[in-house]
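Engineer: Structural data only, the sequence is not supplied:
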């Protein structure tokens, strides 16, 4: 099972303490893939700058993401605007994109009344637990991601792609290696990427959003309503095997079992900062009650190329 060391208390002057211990903090992140700090206090407002310093990587804007987020300041966003009563399956941030962040930093300004922990799981440990038959199909075909953009339903394609008209959309999709179809007001796109990422020493890691992106993981009432209105091909986001065949419930369940067997929940206190190597750890969110203010920033850019 994934384990993370206890959060390190940064003391009264968080910024000065971090500067004084920077080499040690970078070593922990490089060795373990997760760094947890506690007691940032007023330095919560500067956590993006702290993250840049610790990771040594440039900040990223959140472009083209499939998760609803609110921009708070500069490159700081709400961790997610997904309704609090639902869990978010563990996933690798933006693994459905050809480029993705190397690091994620989550900072808690206000913890929830209950729940709301962030589960983490080693992507290598998950890969080791995927059933052999499923792993072989995924290595052969990869994962096909599919998005559908409808007026007044979910994210608008203009904001998702950062474009203003259909010509720009087609050009942007082509550069991303996506197949795009425009049918009146409805835009659909699909593309195929690997399920695994090769690490040093020939080790594979589970680097995808096969489950989090899949229609079967939506709350049953929401899923049924969407299917009634737009049909399976019109679901705002979904995953298929790379050959176009749907994932059966058993495949989704097998991946969830592998994740559950390896994950550890990280609870939140005000002033907590957790920096995660996106290549090495998947993350999710547990349901919660009350108001939860966990912010996120991203640094460094990786790619499938």
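Structural biologist: Structure's in. What do you need? No experiment lies behind these values; they were computed from the predicted model shown.
Engineer: Please count neighbours and contacts with C-alpha atoms only from this point.
Structural biologist: Fine.
Engineer: Skipping its backbone neighbours, what lies nearest residue 7 in space?
Structural biologist: residue 36 (4.6 Å; CA to CA, 6 or more residues apart in numbering).
Engineer: Would you double-check that residue 44 falls in a strand?
Structural biologist: No: counting by DSSP: H, G, I helix; E, B strand; the rest coil, residue 44 is not found in a strand; it is helix.
Engineer: residues contacting it?
Structural biologist: Going by CA atoms under 8 Å, 6 or more residues apart in numbering, residue 44 touches 107, 108, 109, 271.
Engineer: how about 7 Å then?
Structural biologist: 107, 109, 271 (CA atoms under 7 Å, 6 or more residues apart in numbering).
Engineer: Could you check which helix or strand contains the nearest residue to residue 212 once chain neighbours are set aside?
Structural biologist: With sequence-adjacent residues excluded and distances taken as CA to CA, 6+ apart, residue 212 is closest to residue 89, at 5.2 Å. Applying DSSP states H and E as the criterion places residue 89 in strand 88-91.
Engineer: try this one side by side with the last:
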């Protein structure tokens, strides 16, 4: 299904992007609800114990698409998903085209099956701040899927937040400043902290890295000792290509040094000069983002954060441009997988083909 057809589907089925009820085909097989006190996600559950989610999804793809565009976040619960293979089949049944590879990485992950990855291999005791996937890429997924196969003994939730509402919480002067200046991402690799450039770009060949950077509007600089610095400017506010909604879509707070836990932040600032930090953000013109602005951004995310416990077999489908996700610290075994689908290419930047 092309983006144009998907847009037509959204208009024909929903009328507008405002919240309206959607008539679900084969309604006897599923029931929908919301978690107590939350607007997202919409919870979809089977009414019969033996229901095959993949078969139902294959037959009801347009229904799922309409619900997805209307509600932004769908939680499929109670369908007894137990493997990466089943999760992959569900993603294939509900997404258009091939899944995205995880390149230009910011978090450690490993591939499990056919572009299905662990959600993150980041240490269990650390939290991961809310973000939309790949805002600093030129091509990013419109859909991101999570599947919980093993629930942590404690913690480990995947908090979410409506980033259109995050945008609305920010003062007009903050929105205007980021609209005008955009966001600059600066990353340094192979300084003994964080991911190496070989891991981030999935290659040992510098020429491959340089080619990727040129094609993706990324400035690069090789430093002594096999080290690399990259700089890329991206929009802070994006327009969804199907719904037309404006959304806060960036890693300005996520990558900023001030968002890190105090002990980690202190260790990094003790070890590195600011320009040598593994990652940091600025306004697009290179000027500092004011501390009070970063505080306001983090508070906006906090006010819109929705947290719910995982259940084994859950699949969470998010509209990646409109809903952010994160991770809470946890203890015990935890296995959550991720898949990214339906790439959208942002081409307002001058790139070398």
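Structural biologist: Received it, and whenever you're ready, just let me know what you need. The model shown is predicted, which means the values in this text are computed figures rather than measured ones.
Engineer: what lines up against the residue nearest to residue 212 of the first structure once you look at the second structure?
Structural biologist: Applying TM-score structural alignment, one finds that residue 89 of the first structure aligns to residue 129 in the second structure.
Engineer: Around its match, count how many other residues there are.
Structural biologist: Residue 129 of the second structure has 20 neighbouring residues, counting by other CA atoms under 10 Å.
Engineer: Settle this for me: it is touching residue 255, isn't it.
Structural biologist: No: using CA atoms under 7 Å, residue 129 of the second structure is not in contact with residue 255, being 9.2 Å away.
Engineer: show me what contacts the counterpart of residue 116 of the first structure in the second structure?
Structural biologist: Matched by TM-score structural alignment, residue 116 of the first structure corresponds to residue 156 in the second structure. Residues in contact with residue 156 of the second structure, defined by CA under 7 Å, 6+ apart, are 327, 328, 329, 330.
Engineer: could you redo the last one with a cut-off of 10 Å?
Structural biologist: With contact taken as CA atoms under 10 Å, 6 or more residues apart in numbering, residue 156 of the second structure is in contact with 124-125, 127, 308-310, 326-336.
Engineer: Please check these and keep the buried ones.
Structural biologist: The neighbour count (16 or more other CA atoms under 10 Å) marks 124, 127, 310, 326, 327, 328, 329, 330, 334, 335, 336 as buried among these.
Engineer: Now do the third one against residue 170 of the second structure, distance only.
Structural biologist: Distance check for residue 310 of the second structure against residue 170 of the second structure: by CA to CA, to the nearest Å, it reads 30 Å.
Engineer: for the stretch 201-350 of the second structure, what spans make up the helices?
Structural biologist: 206-215, 262-271, 291-304 (DSSP state H, counting those that start in this stretch).
Engineer: residues of whichever strand or helix holds residue 164 of the second structure that come out buried?
Structural biologist: Per DSSP H and E: residue 164 of the second structure is located in helix 163-169. Residues of helix 163-169 of the second structure classed as buried by neighbour count (16+ other CA under 10 Å): 163, 164, 165, 166, 167, 169.
Engineer: Residue 60 of the second structure against residue 90, yeah?
Structural biologist: No: contact criterion CA atoms under 10 Å: residue 60 of the second structure and residue 90 do not qualify, at 11.9 Å.
Engineer: More neighbours: which of these two?
Structural biologist: Counted by other CA under 10 Å, residue 60 of the second structure and residue 90 do not tie: residue 90 has more neighbours, with 20 against 16.
Engineer: Tell me the residue in the first structure aligned with residue 254 of the second structure.
Structural biologist: Under TM-score structural alignment, residue 254 of the second structure pairs with residue 212 in the first structure.
Engineer: Now do the same contact list for that match.
Structural biologist: Residues near residue 212 of the first structure by CA under 10 Å, 6+ apart: 88, 89, 90, 91, 92, 218, 237, 238, 239, 252, 256, 284.
Engineer: Go again with 7 Å.
Structural biologist: Residue 212 of the first structure neighbours (CA under 7 Å, 6+ apart): 88, 89, 90, 91.
Engineer: go on, residue 236 of the second structure?
Structural biologist: With contacts defined as CA under 7 Å, 6+ apart, the neighbours of residue 236 of the second structure are 178, 179, 182, 183, 248, 249, 250.
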